[in-house]
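# the following comprises the amino acid sequence and a computationally predicted model.
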Amino acid sequence: MIVAGFGFRHGASLASLESALERATGGMIAVDALATLDGKTQQLAPLARKLALPLIAVGVGRLADQPVATRSPASMAAYGAGSVAEATALAALTQKGRLLAPRAFSSDRFASCALAESPAP
């Protein structure tokens, strides 16, 4: 299972979210679900509907324990994790998984997306 985790600013548009996903996947990786913080699911829901993918809400308390690859001082201060996108992707997996790559930013830098994969069953 591959989960695309998202971090984004309040004003991020659907185009911003699509751009972040496109940059994270390179247009070559299919994802099985989208994930973000539980307080931000309404903003990501249009993309989940458009792609017909499940949307996983992740509680902020689950972020700090995730082994992220990047460190944003703003993200650390606000959420206790170096990258919301990376941490939500990992936390949304039902089994312990791994990041496929560090977060990628949308062209307008309003959104970031990271992919995490759980081991094959």
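It's in. Numbering: from 1, shown residues only.

# please make it C-alpha for all contacts and neighbour counts, starting now.
Fine.

# now the helices for this structure?
14-25, 41-51, 73-79, 84-92 (DSSP state H).

# span of stretch 45-64 from start to end?
24 Å (C-alpha to C-alpha, to the nearest Å).

# take the helices of the chain and write them to TSV, including distance to Ala101.
What follows is the helices of the chain, written out as TSV (distance: least, C-alpha to C-alpha, whole Å):
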stretch	distance to Ala101
helix 14-25	8
helix 41-51	21
helix 73-79	18
helix 84-92	9
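
# out of those, deepest packed?
Each of the helices of the chain was assessed for mean neighbour count using mean count of other C-alpha atoms under 10 Å. The highest is helix 84-92, with a mean of 32.

# second structure follows, compare the two:
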Amino acid sequence: MIVAGVGLRHSVKADEIVALVEQALEHASLARDDLTKLATVEALSILPAFTEAARRLDVPVTPVAQDALSASAPHVRTKSARSIAAHGVGSVAEAAALAAAGPHPRLILERITSASATCALARPETGP
């Protein structure tokens, strides 16, 4: 199970999100079929560009509640001042990916960026 966490501006287009997620998967040497969820903070998960990107990627929209995002904050590697000011976490993409990956998540790709979005990948830890 691979979760793509996405941070986005309200002006982002679905094409940009899809391209960024595909780029993230490529960086992590993963296939598009490995992707199982597209996650972001609850307030952004209803934006048309985000829901359209999930539809195009053929994965469910996974809204992440603010408390779950905050709980993942100590485990993010990127520290963006803008993200901290807006959402209380260093990276919405990393925190959303970690929160949506389930128990014992592991970040497999730190946040990458495009003009209006960020993306990070996580999965549940397997094995000891």
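That came through, no problem. For clarity, every value in this text was computed on a predicted model and none was experimentally measured.

# of all the helices of structure 1, which one is nearest Pro102 of structure 1?
Closest to Pro102 of structure 1 of those is helix 84-92 (C-alpha to C-alpha; 7.0 Å).

# list the helices and strands the closest one packs on?
On a contact count with 3 or more C-alpha pairs under 8 Å, 6 or more residues apart in numbering; DSSP states H and E, helix 84-92 of structure 1 meets strand 2-8, strand 33-37, strand 55-58, strand 98-99, strand 111-117.

# how far is the second one from where the chain is centred?
In other words, strand 33-37 of structure 1. 6 Å (C-alpha atoms, centre = their mean, to the nearest Å).

# mean shift of that strand relative to structure 2?
On superposition with structure 2, the mean distance recorded for strand 33-37 of structure 1 (mean C-alpha distance after the TM-score superposition for structure 1) is 0.7 Å.

# run through who's touching that strand.
2-7, 41, 44, 48, 53-60, 84-85, 88-89, 92 (C-alpha atoms under 8 Å, 6 or more residues apart in numbering).

# onto which residues of structure 2 does that strand map?
Counting by TM-score structural alignment, strand 33-37 of structure 1 falls onto residues 37-41 of structure 2.

# before we move on, what about the shortest one?
Residues 106-107 of structure 2 are where strand 98-99 of structure 1 aligns, taking TM-score structural alignment as the criterion.

# report how many residues lie close to Thr36 of structure 1.
31 (other C-alpha atoms under 10 Å).

# next one: Asp65 of structure 1
12.

# what residue in structure 2 is paired with it?
Looks like Asp65 of structure 1 aligns to Ala71 there (TM-score structural alignment).

# list the contacts for the residue nearest the centre of structure 1?
A centroid search over structure 1 (C-alpha atoms, centre = their mean) returns Gly5, at 1.4 Å, as the residue closest to the centre. Contacts for Gly5 of structure 1 were tallied using C-alpha under 8 Å, 6+ apart; they are 34-36, 84-90, 92, 113-116.
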